[in-house]
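[1] Model the structure of this input:
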Amino acid sequence: MEIHQLLRLIGRIGAGVDETSTGRAAADAARHALVARGAQAVGPLLRVLTDEDPPVDWTEAAALLRRIGEPALRPLAAVIAAAPTPTAAVRAGWTFSGLELHSPTAYAPALAHPHPRVREAAAHALQQRGPAALPAARLLLPLLADPVAEVRAGAGWALADAGPGVLPLLREVRRARAPAGVRRTALELLAAVGGPAALDARDAAAVRRLIRARAPGEVPEPMHLCGPWFALPTGDLPAVLDAFGLSGAERVTMRLGASAWRHDQHSGAAHGACARMYVSPVLDGWTLVFGTATGEAHRPAGEPPGGAVLRRCTALSRRFGTAHWYGARCADDWSAWCFAERGEVVRFYDATYPEQTAGARHPAEPADALPHEAAFADGAFADVDALVAEAFLASYEAVTRDLGIAGPRTAALVAGRASVNPLALGPATRAEGAAVLALTACGRTFGHPPGALRV
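    The predicted structure follows:
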């Protein structure tokens, strides 16, 4: 049967023309036949993939090209390099990243392709494979010196996601006569993938020198918010570390500290979310402490969720006069905050547990509804087209943010009115002192969580 006839059989199912068991069986047989044609089927499938109005759903063509594997690699690279439309480029890149290959080293020609989009796509494809990409790790090393920043970054991410198995290769690069930029990147990756234990004394000293070189004059950047943080009106770093029971403080860049907090909130490692805390420099008069201390992470059985936070804020306010706690999550609309003054909690709110709300409304809070009151009812968009609903919600969030109405990440808006909004950090933010990363009681027992961090 001709290739166009096989595609037509698959298209009948996609269009709902023949959804009988016989029709579905015929479509499956057509898919197997197209994969069996291998290189012969690649051209027709690529035409479907890049067609703005294809006769067969483009995802069918993408899945078949992925199954065909290596014969589709070079043709897809050509499409990525000279895609007729942005849509075609995206589709080709998605297909390219999931090709079924005998070995990840089959991406070698793409990693050395003259077009940077292809090199970047190949690095991304290896990153998608995680530790399975380790056999191709050495092929990524030249890309660490690529003239295009996106390609260099992609190679670094792929090496980091290859996991601990890449550490011997990175140590080899550190001792080789590689360009200075490549050796520096290898050092950052060693620290990120293996943690402090992966560094010998010479490299550990080099990381500290790198941080000392980058930290002075570092411009604050907006942070990705996902998790809890405290705000204290003090510049007494030793007192802050003592108040949270932190030790082993290491000076870091603000970028590294923010990266650690973000990483830890999504860590799947045991005690990954409560092993360390990032203490910021003094930002517009406030020291921010990001993370979960051991006391909040492991509260006594039966204690209300807010109990540990209330105790912590009470103790902090006795010591520093004022203590704020905030919480926000990137996966949903959760927001929470607590304000304590001179040893007394004056306001506590958690959108997940509104029944625990305590104290009078704070002047920094939204004037109308709190987050749990402002949410849309379940099923509010059940009869609305998905794209329309998505566009509306995006516009709604923008308006609530601009007008200060309760909604997603309300805690950040409250923080901006009462202390410092981490989302609004930037060149205008006054930064004094040093940023540090320090271990909690859990961290002293279990060590730093593994994973890549940005320096």
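
[2] Could you use CA atoms for every contact and neighbour count after this?
    OK.

[3] could you pull out the helices for the stretch 1-150 of the chain?
    3-14, 21-37, 39-50, 58-68, 73-81, 86-97, 108-111, 116-129, 137-140, 149-161 (DSSP state H, counting those that start in this stretch).

[4] Taking their axis directions, the longest one and helix 58-68 sit at what angle?
    Right, helix 21-37. 50 degrees (axes from the mean of the first three to the mean of the last three Cα atoms, to 10 degrees).

[5] any chance of the helices of the stretch 1-150 of the chain in a markdown table, with distance to A428 and mean neighbour count too?
    Formatted as a markdown table, those follow (distance: least, Cα to Cα, whole Å; neighbours: other Cα atoms under 10 Å):
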| stretch | distance to A428 | mean neighbour count |
| --- | --- | --- |
| helix 3-14 | 54 | 18 |
| helix 21-37 | 58 | 16 |
| helix 39-50 | 46 | 19 |
| helix 58-68 | 46 | 22 |
| helix 73-81 | 40 | 20 |
| helix 86-97 | 36 | 20 |
| helix 108-111 | 41 | 20 |
| helix 116-129 | 34 | 24 |
| helix 137-140 | 38 | 20 |
| helix 149-161 | 27 | 23 |
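
[6] TSV please, covering those helices and showing distance to W229.
    Formatted as TSV, these follow (distance: least, Cα to Cα, whole Å):
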stretch	distance to W229
helix 3-14	49
helix 21-37	52
helix 39-50	46
helix 58-68	42
helix 73-81	43
helix 86-97	37
helix 108-111	41
helix 116-129	31
helix 137-140	37
helix 149-161	27
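
[7] Alongside the first, I'd like the structure of this one:
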Amino acid sequence: MARQAQDALILILQGSHVVPLLQRVRELGLGRQRARALTVLAELGGEPALSRADVAAIERLIRVKLPDDRPEGMWGCWNHWIAVPGDDQSGIMRTLGVVDPRPVTFALGNDIVDADGHRADDTFTGYERVFVTPELDGWTLVLGAWCDPCGAERREEVLRLCIDLSERYGQARAYYYGGQGDGSAWLVAEHGAVLRRYCETGEEGDELLALGEPLPYERARRAELGLQPDWDAAHESPEDEDQWRWAAHDMAADFARSYGVSPLHISAETPSRGTGVVALTPYGVTRGVPAGAYRI
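    Presented below is the predicted three-dimensional model:
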């Protein structure tokens, strides 16, 4: 009941006029009132609405949790990520041009990415932040809609960034996986060149985005389906084309796991070294970030 009242309050009290009242509750209210007020303040106004003491307390809680933090799989409705071999988190962020990293738990990083993926309005696009993981079984992942390899807004920039990353680290890969049956895409760059880009999202023009030749994983999956490993869609039967498209539509997460690490398949048992951070993209630097209350 208390959570329902809290959610109703957030929906109803959309306005800065209630922030001073909630701040007063934080300062003088009883324990439960203060806790609820903190959540509503974060949801309505974000960090600017919180006192320095509250911000410090949240940062302290994150620091307390980090030593025991373990990897958690990402499972959003729309999942976008870049994968880079190695553990050079700071160098990867410099190459990408993301700034102001702040330590986060996996729960917090994933929650921010999922919330941002559902957000697109007149002020924010969902491209403002990324979650940069610690090293996971030999790979560093950058998660967030900003990493989209196939959407019209981001695909050419992500292509360039993967080329830049692959020049420095030998390879870089970008993926999209729609967790609600919304398709898949993958982009593979090595040593400064794009080896492959393939999109199967159901959007018109997907076929025009394909670059390079099918990779071994694609050929192997086609062979498993009884299809020709190498193909030309223009000369393929409609039945074979539909079979492949349906299979590829759901392939990105398994494709990523076959070539390294998939964020949808990591768990507490995944080898991990370092601390994850949430950082601002150029969109976030320009526009700021949306308000929100997230799991820690």
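
[8] Any idea what the TM-score is?
    The TM-score (TM-score structural alignment, normalised by the length of the second structure) is 0.79; 274 aligned residues with a Cα RMSD of 3.3 Å.

[9] Of all the helices of the stretch 1-150 of the first structure, which one is nearest T185 of the first structure?
    Taking Cα to Cα, helix 149-161 is the member of those nearest to T185 of the first structure, at 7.6 Å.

[10] Show me what that closest one is packed up against.
    helix 116-129, helix 137-140, helix 180-194 (3 or more Cα pairs under 8 Å, 6 or more residues apart in numbering; DSSP states H and E).

[11] Can you give me the buried ones in the last one?
    Applying a neighbour-count criterion of 16 or more other Cα atoms under 10 Å, one finds 182-194 buried in helix 180-194 of the first structure.

[12] Can you tell me which of those residues lies closest to Y278 of the first structure?
    Nearest to Y278 of the first structure among the buried residues of helix 180-194 of the first structure, with distances taken as Cα to Cα, is A192, at 15.9 Å.

[13] The stretch 251-400 of the first structure: helices as residue ranges?
    For the stretch 251-400 of the first structure, helices defined by DSSP H, counting those that start in this stretch occupy the ranges 254-265, 294-297, 307-320, 371-374, 386-403.

[14] What lies in contact with the fourth one?
    What that stands for is helix 371-374 of the first structure. 333-335, 351-352, 354, 406-408, 410 (Cα atoms under 8 Å, 6 or more residues apart in numbering).

[15] Emit the PyMOL select command for whichever of those are buried.
    Only the buried members of the contacts of helix 371-374 of the first structure end up in this PyMOL selection, burial being decided by 16+ other Cα under 10 Å:
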select buried, resi 333+334+335+351+406+407+408+410
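
[16] Tabulate the contacts of helix 371-374 of the first structure (JSON lines), appending distance to H266 of the first structure.
    Output for the contacts of helix 371-374 of the first structure, formatted as JSON lines (distance: Cα to Cα, whole Å):
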{"residue": "D333", "distance to H266 of the first structure": "17"}
{"residue": "W334", "distance to H266 of the first structure": "16"}
{"residue": "S335", "distance to H266 of the first structure": "17"}
{"residue": "A351", "distance to H266 of the first structure": "21"}
{"residue": "T352", "distance to H266 of the first structure": "19"}
{"residue": "P354", "distance to H266 of the first structure": "25"}
{"residue": "A406", "distance to H266 of the first structure": "25"}
{"residue": "G407", "distance to H266 of the first structure": "23"}
{"residue": "P408", "distance to H266 of the first structure": "19"}
{"residue": "T410", "distance to H266 of the first structure": "21"}
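
[17] out of the contacts of helix 371-374 of the first structure, who's nearest A375 of the first structure?
    Taking Cα to Cα as the measure, G407 is the one of the contacts of helix 371-374 of the first structure closest to A375 of the first structure, at 7.2 Å.

[18] hmm, back to that, pipe the helices and strands packed on helix 149-161 of the first structure into a markdown table and attach distance to I211 of the first structure per row.
    Output for those, formatted as a markdown table (distance: least, Cα to Cα, whole Å):
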| stretch | distance to I211 of the first structure |
| --- | --- |
| helix 116-129 | 26 |
| helix 137-140 | 25 |
| helix 180-194 | 10 |
